[in-house]
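Chemist: can you look at this prediction? I've put the sequence above it.
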Amino acid sequence: MTSTIRASVVPFVIEAEGTGVAQTLVSQGDNKHEFHTDAYPAFGGKDEAPSPLFYALGALTSCNQVTAALVAKDLGITLGKFTFTIQGDLDTLVLVKGEEGNSNFEKVTVDATVETDATEEQFGTFVSEVERRCPVTQLFVRSGLEFHNNWKRNELA
């Protein structure tokens, strides 16, 4: 049985190998990018590379910024410098101790500041659209965790 993939669908493929809890990962495509993961010693790692959990939160900042650029273009607004602080609160009892429950983050908070020429009204639309259109934001939001998305607007420098 074959399935037809729409022309607008882009496959994102990662190949990985590792031992213990450390991995080397390579993104597939025209430009292969290699990156590494490890874990804290409490999770069985050596802390020699970022944890997959840091990559998940980092993907959230990066995807928000990429999506913001696309949304700003659609809205006709200009963006300058971004700053992000993202915190994910993880209860490790399921992951480490095997207890019953949800191993997901309990809460993720995004604090973002962006320089822009958008009016307050445009900025509200901008933030709403970024949240709606960002694939990684939607992974977090649709997972059911407590999600806080706080964006602040600064005047364009």
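Modeler: Arrived safely, thanks for sending.

Chemist: drop to CA atoms for contacts and neighbour counts, all remaining ones
Modeler: Noted.

Chemist: so residue 70, which state does it fall into?
Modeler: Residue 70 carries the three-state label helix when classified by DSSP: H, G, I helix; E, B strand; the rest coil.

Chemist: below is an additional structure, to be compared with the one above:
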Amino acid sequence: MSNKLNIIVNARSEGLTIKNKAGKHEFIIDEGKQMGGRDLGPNPLQAVLGALAACENVTARVVAREMNFDFKDMELKISGKFDPRGFMGSPHTRPYFEAVKVDVKIMTTEPEGRINELQHKVESRCPVYTMLKAAQVEMIDSWQKA
């Protein structure tokens, strides 16, 4: 018997708007009006960065519990560098993020060394983070006590 999870999202498009259903949850990903969308939700790349923030949060909380780490909360600011020429068909430009910058402020009483240990473990176990690294996206990370 396999321990692997099968993650399913069902989606239906309405022009550039896509309505997604994941289990009992629904969410919309869209493009801005300047791209011909209806601006009803984040665009796909914003959704990826949001998924990264959510995944790092969940992973940090799981790892902190394992480490007996005093984890109160965290704030993340995530930005991605993207060259739209790849999306537009330029064969020498990749159509996804070149670099992603993750700035984390963690609310804790833990010393810097323990924060660094938590960061290392999160970055090695977070599924979205490791997927971006595997795609050779340059990950620029800063974790600091708030």
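Modeler: Looks like it arrived, so ask away. For clarity, every value in this text was computed on a predicted model and none was experimentally measured.

Chemist: could you pull out the helices for structure 2?
Modeler: Along structure 2, the stretches classed as helices by DSSP state H are 44-67, 84-87, 112-125, 127-134.

Chemist: reformat these as TSV; add mean neighbour count.
Modeler: Below are the helices of structure 2 laid out as TSV (neighbours: other CA atoms under 10 Å):
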stretch	mean neighbour count
helix 44-67	17
helix 84-87	14
helix 112-125	16
helix 127-134	16
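
Chemist: could you dump the ones you listed into TSV with distance to residue 74 of structure 2 added?
Modeler: Conversion of those to TSV gives the following (distance: least, CA to CA, whole Å):
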stretch	distance to residue 74 of structure 2
helix 44-67	7
helix 84-87	31
helix 112-125	12
helix 127-134	16
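
Chemist: to residue 144 of structure 2, which of those lies closest?
Modeler: Checking the helices of structure 2 against residue 144 of structure 2 by CA to CA gives helix 112-125 as the closest, at 7.6 Å.

Chemist: Provide a list of residues in contact with the spatially most central residue of structure 1.
Modeler: Centroid-nearest residue in structure 1: residue 60, 1.6 Å away (criterion: CA atoms, centre = their mean). Listed by CA atoms under 8 Å, 6 or more residues apart in numbering, the contact partners of residue 60 of structure 1 are 136-137.

Chemist: and if you look at residue 72 of structure 2?
Modeler: Counting by CA under 8 Å, 6+ apart, residue 72 of structure 2 makes contact with 106-108.

Chemist: compare those residues and tell me which is most surrounded.
Modeler: Neighbour counts for those, by other CA atoms under 10 Å, peak at residue 106, which reaches 18 neighbours.

Chemist: map it across to structure 1 for me.
Modeler: Under the alignment (TM-score structural alignment), residue 106 of structure 2 maps onto residue 114 of structure 1.

Chemist: is it true that its match touches residue 78?
Modeler: No. Assessed by CA atoms under 8 Å, residue 114 of structure 1 is found out of contact with residue 78, at 10.2 Å.
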